[in-house]
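A.B. asks: no sequence for this one, just the structure:
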């Protein structure tokens, strides 16, 4: 059993993670509409990571025999003045999430809930990486504000061709199974469609992942 105060705060954080997911989708769609596929792919991948974070928290509460709440969230920002603005927004978001994660770890310790405190350690490490990634991207984007194609090239060099769509797991979806997986194959899809297929693949993995796997993730 987790401490009640921690459970309430973690449920709030689930909402924050889903809000971050939606904001990253909005950023990706903006770049997609501007025909900037590398930046679009980068943010589609970030969106999937935020969704995974939310689901890790949901699974932790289920495993702790606590109630996990599925939240409603506010609409994300969808309009941007240029290619740099979404990155600045993303960095501010990651810094805010870092503060929220630290507060959760502090709450767990304050309540003497050491299992929950250990669970939060993975997220603390993850946020250090997320803030560093967005900080670097923003610095480069500001230098290349007037040459966005050079920024696209930098994203390829730093984050790799294979990650540009943010849907490396799409190939795991069997088109013959029906549902989301029955959509066109990954090679024939737009970035947005690949993202949709990947969401379906992730959903299936979350519903079939064993509790022992989740414990391994949370203690990494």
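C.D. replies: Received it, and whenever you're ready, just let me know what you need. A quick note: this is a predicted structure, and the numbers were derived from the prediction, not measured.

A.B. asks: For the rest of this, base every contact and every neighbour count on C-alpha atoms.
C.D. replies: OK.

A.B. asks: doesn't residue 91 make contact with residue 135?
C.D. replies: Yes: counting by CA atoms under 8 Å, residue 91 is a contact partner of residue 135 at 6.4 Å.

A.B. asks: Please report the distance of the nearest residue to residue 63 once chain neighbours are set aside from residue 18.
C.D. replies: Distances taken as CA to CA, 6 or more residues apart in numbering place residue 211 nearest to residue 63, at 7.2 Å, with adjacent residues excluded. Distance of residue 211 to residue 18, given as CA to CA, to the nearest Å: 22 Å.

A.B. asks: Below is structure B, check it against A:
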């Protein structure tokens, strides 16, 4: 027996919205990757394409959470996803700064979700959000570091490419993520 949409808590409603937010972030990262790909910066392009897949996987983890909890999944459209995401930036720094702003926004959304779960006594949901909180710390930190390196590299985009290849390509073992519906890509 599934829960009706009108029985959903504020936490569940925000989590439904977060599915759209994660797909939106994925869409924006594809656009940023296209910018770097068009500028013949393959390491930066690959980083942002991978980031897009990661955001998609986050959305699918939330879908799986709803499926596991026998809660209806709402996949309504989003005005922001239908809006064009920029595929052109004045500089690599501007593209990275936009990505940092995106991660800071997502962090605010995740914190609001964790707070709503706690406030409502939704302990399973609160536990689920812990992985996302940890993930956001890492994602904001990565974008801040990349922005600092972009500032230091200035117009030397090869130095920025070298940094990405050297420092951001290796994946460190992290806490096991939640399952993604249909499997993570």
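C.D. replies: Thanks, I have it. Not measured: the values here are computed from a predicted model.

A.B. asks: Secondary structure class of residue 85 of the second structure, three-state.
C.D. replies: coil (DSSP: H, G, I helix; E, B strand; the rest coil).

A.B. asks: Share the number of residues neighbouring it, please.
C.D. replies: 16 (other CA atoms under 10 Å).

A.B. asks: which ones are touching the residue nearest to it when sequence neighbours are not counted?
C.D. replies: Among residues not flanking residue 85 of the second structure along the chain, residue 28 sits closest, at 5.6 Å (CA to CA, 6+ apart). Going by CA atoms under 8 Å, 6 or more residues apart in numbering, residue 28 of the second structure touches 52, 85-86.

A.B. asks: Now name the helix or strand holding the residue in the first structure that residue 28 of the second structure lines up against.
C.D. replies: Aligned by TM-score structural alignment, residue 28 of the second structure pairs with residue 23 of the first structure. Per DSSP states H and E: residue 23 of the first structure is located in helix 4-33.

A.B. asks: Residue range in the second structure corresponding to the helix or strand following that helix, please.
C.D. replies: Downstream of helix 4-33 of the first structure, the next assigned helix or strand under DSSP H and E is helix 37-63. Per the alignment by TM-score structural alignment, helix 37-63 of the first structure matches residues 42-68 in the second structure.

A.B. asks: buried set for the matching stretch?
C.D. replies: Judged by neighbour count (16 or more other CA atoms under 10 Å), stretch 42-68 of the second structure contains these buried residues: 42-66.

A.B. asks: Mind checking which residue lies nearest the centre of the first structure?
C.D. replies: residue 50 (1.9 Å; CA atoms, centre = their mean).

A.B. asks: separation between it and residue 206 of the first structure?
C.D. replies: 14 Å.

A.B. asks: got it, and residue 5 of the first structure?
C.D. replies: Residue 5 of the first structure is 26 Å from residue 206 of the first structure, by CA to CA.

A.B. asks: Give me the helices and strands touching the helix or strand harbouring residue 204 of the first structure, please.
C.D. replies: Under the criterion of DSSP H and E, residue 204 of the first structure resides in helix 191-208. Helix 191-208 of the first structure sits against helix 37-63, with contacts defined as 3 or more CA pairs under 8 Å, 6 or more residues apart in numbering; DSSP states H and E.

A.B. asks: superposed on the second structure, where does the helix it packs on end up, distance-wise?
C.D. replies: Compared with the second structure after fitting, helix 37-63 of the first structure deviates on average by 0.5 Å (mean CA distance after the TM-score superposition for the first structure).

A.B. asks: again, but for stretch 148-158 of the first structure
C.D. replies: Looks like 0.7 Å for stretch 148-158 of the first structure (mean CA distance after the TM-score superposition for the first structure).

A.B. asks: Please name the residues that touch residue 112 of the second structure.
C.D. replies: Contacts of residue 112 of the second structure by CA under 8 Å, 6+ apart: none found.

A.B. asks: so what corresponds to it in the first structure?
C.D. replies: Match for residue 112 of the second structure (TM-score structural alignment): residue 103.

A.B. asks: if we can go back for a sec, ok, the residue nearest to residue 63 of the first structure - how many residues close by?
C.D. replies: Residue 211 of the first structure, neighbours per other CA under 10 Å, totals 13.

A.B. asks: what does residue 132 of the second structure give?
C.D. replies: With other CA under 10 Å as criterion, residue 132 of the second structure counts 20.

A.B. asks: That one contacts residue 110, doesn't it?
C.D. replies: Yes: the pair residue 132 of the second structure / residue 110 is scored as a contact, 6.9 Å apart, by CA under 8 Å.

A.B. asks: Would you mind measuring from the residue nearest to residue 85 of the second structure to residue 114 of the second structure?
C.D. replies: 24 Å.

A.B. asks: ditto for residue 88 of the second structure
C.D. replies: From residue 88 of the second structure to residue 114 of the second structure the distance is 34 Å (CA to CA).
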